[in-house]
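K.L.:
Next come a sequence and a model predicted from it.
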Amino acid sequence: MKCLVTGGAGYIGSHTVISLLDAGHEVVVLDNLSTGHRAAIPAGVRFLHLDLSNAEAITEVVAGEHWDAVLHFAGVSLVGDSMRRPFHYLRDNYITALNLIESCATHGIERFVFSSTAALFGRDNQSGLITDNASIQPGSPYGESKFLIERALHWADCIYGMRSACLRYFNAAGADPQGRLGEDHTPETHLIPLAIDTLLGRRPVLQLFGNDYATRDGTCVRDYIHVTDLADAHIRAIDRLDGGSVAYNLGSGTGFTNLEVVRSIERVGGQKLHWEWAARRPGDPSVLVADSERIRRETGWNPHYRSIDSIVETALRWREAHPHGYGK
């Protein structure tokens, strides 16, 4: 296949690019590098330095070549930041995606894979695993922006016949097992890389946000899924689109508390790390754990990295080898 990947210089996008290349597909990356890294794009991959807000330029890209699939990762993605800047998130994520979706739908793209989020289910869910048909109740403007994009894709299918897969993944974590790629955000807000940097002495103390949630140890529960397993799901979803549009939850089906993640990092790293309590972050639900049975059943997808320690181990290896991220 020939695939256009927006946001292919970012964390999950770049790992999907690598997986597509490993599977023998041709890839073109489109990214504005506002949060992504040029160094995360493999040598030899064609790179288009464009912003999705430029609708005319995007249309030229989409209409100018044949694409077997478009995979859309680009966007802003910090829940807490979206609570401080709601209209920036609603505008930046939705309008840019709309430019891309309109170009794809009106120029004959048949398969579109969208990087959605578990933040669609942003309010507390204590009743068990979150299924694909669970009630959508975004708890943040970030989650709301992703839901708006899903609705736009629904109408692109209804009116233009463009099939889409909305992949609602939970907490992406880990790094490429071969050490080619890793996680490097500025600012970094994800628990695992922050904890690893604390373990390695690169930050003085780790903050755990909230200890009064209704969970087994008072800290948030999250479903961690290895980024390479996520990439595999995207590739499988492309083939699945021959049967029509879908929305899948992607996770391991197992939840770990923040404290359990800290203990895992201490086990894998072989030492204690310095951490302290901090106030809850606005928009953080207490429990988010996925029911991914449908994508398993319909595509054969099965996560390879099933334990939190195995996920942490790949992340730790990459961050040890790259003390300055992609900078050096």
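P.N.:
Done, it's in.

K.L.:
From now on I want contacts and neighbour counts done on CA atoms only, so please keep to that.
P.N.:
OK.

K.L.:
in stretch 188-195, what counts as buried?
P.N.:
Neighbour counts over stretch 188-195 (16 or more other Cα atoms under 10 Å) mark 191-195 as buried.

K.L.:
Need the three-state assignment for N302.
P.N.:
Following DSSP: H, G, I helix; E, B strand; the rest coil, we place N302 in the coil state.

K.L.:
Leaving out the residues flanking it, which one is nearest to Y169?
P.N.:
Excluding the flanking residues, the one nearest Y169 by Cα to Cα, 6 or more residues apart in numbering is L250, at 4.4 Å.

K.L.:
so where do the strands sit in the stretch 101-250 of the chain?
P.N.:
Secondary structure of the stretch 101-250 of the chain (DSSP state E, counting those that start in this stretch): strands at 111-117, 163-169, 171-173, 206-209, 221-226, 246-250.

K.L.:
still on that earlier bit, just the buried residues of stretch 188-195 now: which is nearest D284?
P.N.:
Set against D284, the nearest of the buried residues of stretch 188-195 by Cα to Cα is L191 (13.1 Å).

K.L.:
Next up, the contacts around the closest one.
P.N.:
When contacts are counted by Cα atoms under 8 Å, 6 or more residues apart in numbering, L191 touches N258.

K.L.:
how close does it get to S14?
P.N.:
Plainly put, L191 is 20 Å away from S14 if you go by Cα to Cα, to the nearest Å.

K.L.:
Does S77 touch Y142 like I think?
P.N.:
Yes: counting by Cα atoms under 8 Å, S77 touches Y142, with 6.5 Å between them.

K.L.:
Who has more neighbours out of the two?
P.N.:
Neighbour count, other Cα atoms under 10 Å: between S77 and Y142, Y142 has more, with 31 against 17.

K.L.:
Touching, the more buried one and R84? I think so.
P.N.:
No: with contact defined as Cα under 8 Å, Y142 does not reach R84; the gap is 10.6 Å.

K.L.:
burial count for R236?
P.N.:
15.

K.L.:
who's in contact with it?
P.N.:
Under the criterion of Cα under 8 Å, 6+ apart, the contact list for R236 reads 299, 301.

K.L.:
Contact partners for V17?
P.N.:
Applying Cα under 8 Å, 6+ apart, the residues contacting V17 are 5, 8, 27, 41.

K.L.:
Okay, one more to line up with it:
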Amino acid sequence: MTTESQSAAKVPVLVTGGAGYIGSHAVLALKDAGWDVSVIDNLSTGFEFAIPDGVTLYRGDIADKELLLRIIAERKIGAIMHFAGSIVVPESVEKPLAYYENNTVKSRALLEAAVEGGVSHFIFSSTAATYGMPDVARVTEETPTRPINPYGWSKLMTEQMLADTAAAHDLNYCVLRYFNVAGADPQARTGQSTAGATHLIKVACEAALGQRDHVSVYGTDYATADGTGVRDYIHVSDLAAAHLLALEELIARPDASLTMNCGYGRGFSVLEVLDAVDRVTNRTIERRMEPRRAGDSGELVSDPSRIRETLPWKPQYDELDTIISHALQWERRLSEIRGA
């Protein structure tokens, strides 16, 4: 971490996928901190209501080079935060070419526009799925990257393109490999809004509020304490805060690029998460045991040492019950929005 990062100059930022779940939290964090932020989103899975007042939304695709170059020029974009993409692991197994198109090919088009437009800094929304099924209990950035599904491969390919592009051009970057993102803005300004979402905590909150009649538990025979999958859950607002700190670091150190895990370094099983939702809501969710899903690993937990050593990142919402409480609050708010 550099002392300069604390006073890094603010540059106009373009957020791709800024109407989506994680992107909209990054937009809020940037706006709250006084950054000039714009969004490009085709609204295929995002929502216009997630864009706060005062933030310009360009409705379009990140593969539209002409539009991107116009935005970069109009807004004098100095940094891009890239969230746009497809994220459902089982779907990637069923539709691999769609994932390579949306996550890899379109990211290449975005990078080309960034280089031509003179963008200096690039933050990429990557994933712990790049590690596949690691042989270690805690995953570091040096753990071999061996994806086991097209989603992980599509992200890893983009990481490689980004590294090669930065080596050839005046661009530095930060790759943030997310573990399991959950929760919602503590002020309930945005949250996970996609219908039919597959994220466990969202699904469980929907069930707790009577919007689903059960929660499916996929796989009960993993080599974990209770046989169900173990994941490292990170609050989406803590993740958004990490993006801002990473951007400040890139601006302060223009010759440096970074790759960092984003997690808390501890895991919870599916059953432990469901028990926590029961505890927070004081009700019992019906659980249905199902076979494993294709492309899922048994346990994936981060070693967050590098991000904690590199950035002044201090998570504010790292208790499981807090994550669930904020997710529940958003589900109630979302019902109001949809009912309006």
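P.N.:
That came through fine. Everything quoted here is computed from the prediction, not taken from an experiment.

K.L.:
Out of the strands of the stretch 101-250 of the first structure, flag the one nearest G283 of the first structure.
P.N.:
Distance to G283 of the first structure, taken as Cα to Cα, is lowest for strand 206-209 among the strands of the stretch 101-250 of the first structure, at 11.6 Å.

K.L.:
about what we covered before: go through the buried residues of stretch 188-195 of the first structure and name the one nearest A214 of the first structure.
P.N.:
The closest of those to A214 of the first structure turns out to be L191 (Cα to Cα; 19.4 Å).

K.L.:
any idea what the closest one aligns with in the second structure?
P.N.:
In the second structure, the residue matched to L191 of the first structure (TM-score structural alignment) is L200.

K.L.:
same check, this time on A315 of the first structure
P.N.:
Under TM-score structural alignment, A315 of the first structure pairs with A327 in the second structure.

K.L.:
And E56 of the first structure, by the same measure?
P.N.:
Superposed on the second structure with TM-score structural alignment, E56 of the first structure falls opposite E66.

K.L.:
how far away is V215 of the second structure from A208 of the second structure?
P.N.:
For V215 of the second structure, the distance to A208 of the second structure - Cα to Cα - is 10 Å.

K.L.:
More neighbours: these two, which one.
P.N.:
Per other Cα under 10 Å, whichever of V215 of the second structure and A208 has more neighbours is A208, with 24 against 20.

K.L.:
So the more buried one sits against I285, correct?
P.N.:
Yes: judged on Cα under 8 Å, A208 of the second structure makes contact with I285 at a distance of 6.1 Å.

K.L.:
List the residues that are in contact with both of these two.
P.N.:
In contact with both A208 of the second structure and I285: D278, using Cα under 8 Å, 6+ apart.

K.L.:
quick one: the helices in the first structure?
P.N.:
For the first structure, helices defined by DSSP state H occupy the ranges 11-22, 55-64, 79-84, 86-106, 141-160, 191-199, 227-240, 258-269, 293-299, 308-321.

K.L.:
Could you dump those helices into TSV and include distance to V45 of the first structure?
P.N.:
Listed next are those as TSV, based on distance: least, Cα to Cα, whole Å:
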stretch	distance to V45 of the first structure
helix 11-22	9
helix 55-64	16
helix 79-84	31
helix 86-106	21
helix 141-160	27
helix 191-199	27
helix 227-240	17
helix 258-269	34
helix 293-299	27
helix 308-321	22
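
K.L.:
Spit out the contact partners of the counterpart of D157 of the first structure in the second structure.
P.N.:
In the second structure, the residue paired with D157 of the first structure is A166, using TM-score structural alignment. By Cα under 8 Å, 6+ apart, A166 of the second structure lies in contact with 172-173.

K.L.:
ok so, going back, among the contacts of V17 of the first structure, which one is most surrounded by other residues?
P.N.:
Going by other Cα under 10 Å, G8 tops the contacts of V17 of the first structure with 31 neighbours.

K.L.:
Nearest residue to the equivalent of that one over in the second structure in space, please, no chain neighbours.
P.N.:
Taking TM-score structural alignment, G8 of the first structure has G18 as its aligned residue in the second structure. Nearest non-adjacent residue to G18 of the second structure, counting by Cα to Cα, 6+ apart: S24, 4.8 Å away.

K.L.:
Stretch 188-206 of the first structure: end-to-end distance?
P.N.:
End-to-end span of stretch 188-206 of the first structure (Cα to Cα): 12 Å.

K.L.:
what sits against the aligned partner of the residue nearest to Y169 of the first structure in the second structure?
P.N.:
In the second structure, L250 of the first structure lines up with C262, judged by TM-score structural alignment. Going by Cα under 8 Å, 6+ apart, C262 of the second structure touches 176-179, 234, 239, 302, 304, 307.

K.L.:
related to what we said a few turns ago, tell me the one of the buried residues of stretch 188-195 of the first structure nearest N133 of the first structure?
P.N.:
L191 (27.9 Å).

K.L.:
what's the distance between that closest one and Y11 of the first structure?
P.N.:
Taking Cα to Cα, one finds L191 of the first structure at 15 Å from Y11 of the first structure.

K.L.:
Alignment lookup: S116 of the first structure to the second structure.
P.N.:
Using TM-score structural alignment as the criterion, S116 of the first structure maps onto S126 of the second structure.

K.L.:
meant to ask about I101 of the first structure, not that
P.N.:
Alignment note: I101 of the first structure maps to L111 in the second structure; criterion TM-score structural alignment.

K.L.:
Would you confirm that M133 of the second structure contacts P144?
P.N.:
No: using Cα under 8 Å, M133 of the second structure makes no contact with P144, being 9.7 Å away.

K.L.:
Which one of these two is surrounded by more residues?
P.N.:
For the pair M133 of the second structure and P144, the greater number of neighbours falls to M133 (19 against 14), based on other Cα under 10 Å.

K.L.:
How many residues are close by the nearest residue to the more buried one once chain neighbours are set aside?
P.N.:
Leaving out its chain neighbours, the residue that sits closest to M133 of the second structure by Cα to Cα, 6+ apart is S297, at 5.6 Å. When counting by other Cα under 10 Å, one arrives at 19 neighbours for S297 of the second structure.

K.L.:
Please look at S297 of the second structure and G229 and confirm they touch.
P.N.:
Yes: between S297 of the second structure and G229 a contact is recorded at 7.3 Å, counting by Cα under 8 Å.

K.L.:
sorry, back to before: any chance of the contacts of C262 of the second structure in CSV, with distance to I337 of the second structure and neighbour count too?
P.N.:
CSV is the format used below for the contacts of C262 of the second structure (distance: Cα to Cα, whole Å; neighbours: other Cα atoms under 10 Å):
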residue, distance to I337 of the second structure, neighbour count
L176, 31, 24
R177, 31, 23
Y178, 28, 22
F179, 29, 23
I234, 25, 26
L239, 25, 22
S302, 35, 24
P304, 36, 19
I307, 36, 22
